[in-house]
Structure formats: structure tokens, C-alpha cells
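based on what follows, work out the 3D shape:
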Amino acid sequence: MKKLAEIAHSRAGDKGNILVLSLIPFDPSDFEMLVNKVTAESVKEHLKNQVKGTVTRYVLPDLKAMQFTCTDALAGGVTTSLSLDAHGKSLSYALLEMEI
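Model (predicted):
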């Protein structure tokens, strides 16, 4: 098993209580393997303690990337949360800890 951090990088954005995570392989030849192994369900399971809502996956084959939109993911949002770090970027690192 490998951690995603060994083969991909991630970017994140947040708006209110919605988190958007991208997953981009370092080597484009790993893209199909990531599409097969990193599903909306597996991301939801991996981030189950943070993401309380749905996870929707968008596959972007021309970019060799995927995007995950996660609802109810930021404890109410950056400006309303009592969490120390409710920003989405911290969850992009959590995604990269996922083992496949």
C-alpha cells in the first residue's frame, strides 16, 4: 500500500461549509489507477471524522485530475467554527494520508 502523498498532490478550497479537494498525480500515467482506487466513497470513509455530508467526485480526464466536493465538511465554515483550523487546506493534507 502507498499513501496518496507518494504519487499525487492536492489543492483545496473552501466556501462556507463546503470543501473542494483536487487530486493530481505527479506522473500522468498514474491517473487511471487513481480513478479506479480513489472513489467518492473511499474519500468519504477516509475523511469520515471531518466530512459529515456528501462527497461528489468529478473526473477531469483532460487535466489528469479529480475533484471532490464535500458538503458539511468545515464545522460550519471558517468564520463560524470553533475549530482551531477549519480551512480546507488542512484537509488536503489529510486526503494525502489516505492509503491505496
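
make it CA atoms for all contacts and neighbour counts henceforth
Fine.

tell me which helix or strand the residue nearest the centre of the chain sits in.
For the chain, residue 21 is the residue whose C-alpha lies nearest the centre (CA atoms, centre = their mean; 3.9 Å). Using DSSP states H and E, residue 21 maps to strand 18-25.

please give me the structure for this one as well, since I'd like to look at both together:
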Amino acid sequence: MVLMTTVILADYAHARAGDKGNILSIAVFPLDPAHYAWLRRELTAERVAAQFATRRPSRVQRYEVASLAALNFVLDDALEGGVNRSPGLDRHGKSLSYLLLSMRLPAPG
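Down below sits the predicted model:
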């Protein structure tokens, strides 16, 4: 039997979130640049979509920014209509980076 060890993303990366209308953007940066390859392998658009399933994004796209050793995720329709329409406390989505950082991923190998 093979046991897969998982880790919390926040122990290996930091993130910055932003918004434009009803679109959420979250950039993820490894704390150690040596973990960029691991992030590229494990932090997929599909996994991010699953993590944000309760926000019901209509699309999740991932962009690699190798010059910054970063991944940028763009989630369409994830902000309850955007800043002017959302009844949420954090209409800008700034704290949603913590939702991403709480993800569990297979440990770097």
C-alpha cells in the first residue's frame, strides 16, 4: 500500500489576489524558487476549480509566469457579480487567496 503525503500550500507559497468586475485573479509564488516545478506540476487549473467550487467559477485558467516563478489563476464569475453587486463581505476577493493557500497538495518530491 502506498500512502501519499499531502501538505498545505500555505507552507510552500504565498499568494496575492485581485479583481476586475466579476473576475478573480490569484497569483501564487513559491517561498522557495526550487518549488516552482512542483507548483507547476501539482497546482492545476482543475484543482483550483475544485477548491473554488462553492464560488461557482464558470472558467478557471492558469498562466505560467516563469520570469517570476509564479502561477496566475483567473477565475471567471467567481465574485458574486463583482464589487458593486455582491452582498459578500469581501467583494474584492482579496481574502480568497487564503482559500487557495488552504489547499492540500501532494508533497514535493
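
and the TM-score between these chains?
TM-score of the superposed chains, computed with TM-score structural alignment, normalised by the length of structure 1, equals 0.96; 100 aligned residues with a CA RMSD of 0.9 Å.

circling back: quick check: the residue nearest to the centre of structure 1 touching residue 13?
Yes: using CA atoms under 8 Å, residue 21 of structure 1 and residue 13 qualify as a contacting pair, with a distance of 6.7 Å.

quick check: neighbours shared by those two?
Residues touching both residue 21 of structure 1 and residue 13 by CA atoms under 8 Å, 6 or more residues apart in numbering: residue 88.

count of neighbours near residue 95 of structure 1?
By other CA atoms under 10 Å, 21 other residues sit near residue 95 of structure 1.

and residue 22 of structure 2, what's its match in structure 1?
Residue pairing (TM-score structural alignment): residue 22 of structure 2 is matched to residue 17 of structure 1.

how much does the lengthiest helix in structure 1 stray from structure 2?
Looking across structure 1 with DSSP state H, the single longest helix is helix 88-96. Comparison of helix 88-96 of structure 1 with structure 2 after fitting gives an average deviation of 0.8 Å (mean CA distance after the TM-score superposition for structure 1).

can you list contacts of stretch 8-24 of structure 2?
The contact list for stretch 8-24 of structure 2 (CA under 8 Å, 6+ apart) reads 25-32, 35, 74-83, 92-98, 100-105.

just stretch 20-38 of structure 1 next, same as before
7-14, 59, 64-70, 88, 92, 100.

what's the end-to-end length of that stretch?
15 Å (CA to CA, to the nearest Å).
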